[in-house]
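J.: Here is my input; please provide its structure:
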Amino acid sequence: MLFSGKEVILYCRTAHRSYIAAQILIDAGWEGKLYNMVGGITAWKAAGLPTVKGFGFGS
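T.: You can find the predicted model right below:
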């Protein structure tokens, strides 16, 4: 795997799809640490934490 052995934070809107993605990576033999952002970006924004628009994939 391209980034296997690295630490990766997975997130989506509500943390459901990122949880599924984490399970897929684990089942495929991921060797690094995986973090699923609880509550997703929705909870992140609700907590008043910073975001950046127009940066990265999908912008």
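J.: C-alpha only now, for contacts and for neighbours.
T.: OK.
J.: List the residues that contact the residue nearest to the spatial centre of the chain.
T.: What sits nearest the mean C-alpha location of the chain, by C-alpha atoms, centre = their mean, is L10, with 1.0 Å. The contact partners of L10, by C-alpha atoms under 8 Å, 6 or more residues apart in numbering, come to 18-19, 21-22, 34-37.
J.: What sits closest to it if chain neighbours are left out?
T.: Nearest-residue entry for L10: N36, 4.9 Å, with adjacent residues in sequence omitted and distances by C-alpha to C-alpha, 6 or more residues apart in numbering.
J.: Before we compare anything, build this one as well:
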Amino acid sequence: MAERGGLLHPEVEDYTPNQAQDEVARGAVLIDVREQHEWDNGRMPCAQLIPMGQIPSRIDDLPRDRKIIFTCRTGNRSGTIKDYMIDEHGYTDVHNLLGGIVAWQLDGLPVVK
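T.: Reported below is the predicted structural model:
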């Protein structure tokens, strides 16, 4: 997979938590790439879980006709997945949630268990 943190494609806009929430309200898909045990400890109510290691085998679960925002704990794994989707699968409308769920919580956005 690509370089850590999504550094290979700086031309692709990444989102702050509030921007990501707005994009989801407009129809974007939010994919959490953390592991199940991390998800179980708290998740964004609008997110779907596909752990990072499962992304290659679940490409068909990811839409090509909608914006996808990847998230994780701090934005490193999700940035790597963003680059992987661009480089290996030709996705163009994929983005990283800067700071992940940590930043989401710091911005006071909802988390459910």
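J.: Need the TM-score from the superposition.
T.: With the length set by TM-score structural alignment, normalised by the length of the first structure, the two chains reach a TM-score of 0.75; 52 aligned residues with a C-alpha RMSD of 1.4 Å.
J.: Alignment lookup: the residue nearest to the centre of the first structure to the second structure.
T.: Here L10 of the first structure is matched to F70 in the second structure, going by TM-score structural alignment.
J.: Assign its match to helix, strand or coil.
T.: Secondary structure assignment for F70 of the second structure (DSSP: H, G, I helix; E, B strand; the rest coil): strand.
J.: My read is that Y19 of the first structure contacts N36, right?
T.: Yes. At 6.2 Å, Y19 of the first structure and N36 qualify as touching, with contact defined as C-alpha atoms under 8 Å.
J.: Past the longest helix along the second structure, which element shows up next along the chain?
T.: Among the segments of the second structure that qualify as a helix by DSSP state H, the longest is helix 76-89. Counting by DSSP states H and E, the next helix or strand C-terminal to helix 76-89 of the second structure is strand 94-96.
J.: one step back: tell me which of the contacts of L10 of the first structure is nearest to S4 of the first structure?
T.: Closest approach between the contacts of L10 of the first structure and S4 of the first structure, by C-alpha to C-alpha: L34, at 10.0 Å.
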